[in-house]
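Trainee: quick one, structure for this:
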Amino acid sequence: MPSSRATPEPRPGDDRSTDLIRWAAFSCFLVPVVLLWYGSSLAGAAGTALGLAAVTAACRVLLRRSERCAARLLDEEDAPQTHPRGRHQRTGPGSHRGGRHSGGNSPVG
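Mentor: Have a look, this model is predicted:
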């Protein structure tokens, strides 16, 4: 059964996160220029540029991480659902431990 979410086919050059990062980098250049134009100090404009660059870099890292996690979740959704049993989740004889025993260890005869 196909997924209920329709995902458009990715086209070359249609990466929205890359466009977002490009606009953020452009603003890292544009904002200090505007600050200098309106009479701010060079040190203040440089500090603003560095701060914007740091925020842009952090956002880029978080955005890429989010994309990887979303892609992993979509891959897991499409994978067949298997439930591997760990060491403490045994099936078969001996899986029902605890409770009263009816003397199963006593010799027959």
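Trainee: all contacts plus neighbour counts: C-alpha atoms, from now on.
Mentor: Noted.
Trainee: in the longest helix along the chain, what counts as buried?
Mentor: Ranked by residue count and defined by DSSP state H, the top helix of the chain is helix 42-78. For helix 42-78, a neighbour-count test (16 or more other Cα atoms under 10 Å) marks 45-46, 48-49, 52-53, 56, 60, 63 as buried.
Trainee: return the member of those residues nearest to residue 72.
Mentor: residue 63 (14.2 Å; Cα to Cα).
Trainee: so the closest one makes contact with residue 20?
Mentor: No - Residue 63 lies out of contact with residue 20 (Cα atoms under 8 Å); the separation is 10.0 Å.
Trainee: common neighbours of these two, please.
Mentor: By Cα atoms under 8 Å, 6 or more residues apart in numbering, residue 63 and residue 20 have no common neighbours.
Trainee: before we compare anything, build this one as well:
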Amino acid sequence: MRWAVFCCVLVPVVLVVYGTSLGGAAGTALGLAAVTAACRVLLRRSENGLRAERVRPRTEPGHPRS
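Mentor: All right, here's what the predicted structure looks like:
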């Protein structure tokens, strides 16, 4: 997560240094933050699903566990 925050700050700074407007850099920062947040949510959901799958025993429908 630290790298994501670092990149969300670094990219707009580099854009401003290389001549992009402050508005464009701010828009880029917001876009990167939104993508980072969405990826984090999806990663958490995936991790929770995998964790739940490991806890839940696998049984076939109609077959009692032995």
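Trainee: could you get me the TM-score between them?
Mentor: Comparison of the two superposed chains (TM-score structural alignment, normalised by the length of structure 2) gives a TM-score of 0.83, and 62 aligned residues with a Cα RMSD of 1.7 Å.
Trainee: mind checking the SS state of residue 82 of structure 1?
Mentor: Assigned by DSSP: H, G, I helix; E, B strand; the rest coil, the conformation of residue 82 of structure 1 is coil.
Trainee: returning to what we had before: can you name every helix or strand that the longest helix of structure 1 contacts?
Mentor: Here helix 42-78 of structure 1 touches helix 16-37, going by 3 or more Cα pairs under 8 Å, 6 or more residues apart in numbering; DSSP states H and E.
Trainee: the helix it packs on vs helix 42-78, what angle?
Mentor: If you take axes from the mean of the first three to the mean of the last three Cα atoms, to 10 degrees, helix 16-37 of structure 1 sits at 170 degrees to helix 42-78.
Trainee: what residues sit buried inside helix 16-37 of structure 1?
Mentor: Residues of helix 16-37 of structure 1 classed as buried by neighbour count (16+ other Cα under 10 Å): 21, 24-25, 27-29, 31-33, 35.
Trainee: turn those residues into CSV, including distance to residue 75 of structure 1.
Mentor: As requested, those are exported to CSV (distance: Cα to Cα, whole Å):
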residue, distance to residue 75 of structure 1
21, 25
24, 30
25, 31
27, 35
28, 35
29, 38
31, 40
32, 42
33, 44
35, 46
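Trainee: contact partners for residue 41 of structure 1?
Mentor: Each residue near residue 41 of structure 1 by Cα under 8 Å, 6+ apart is listed here: residue 35.
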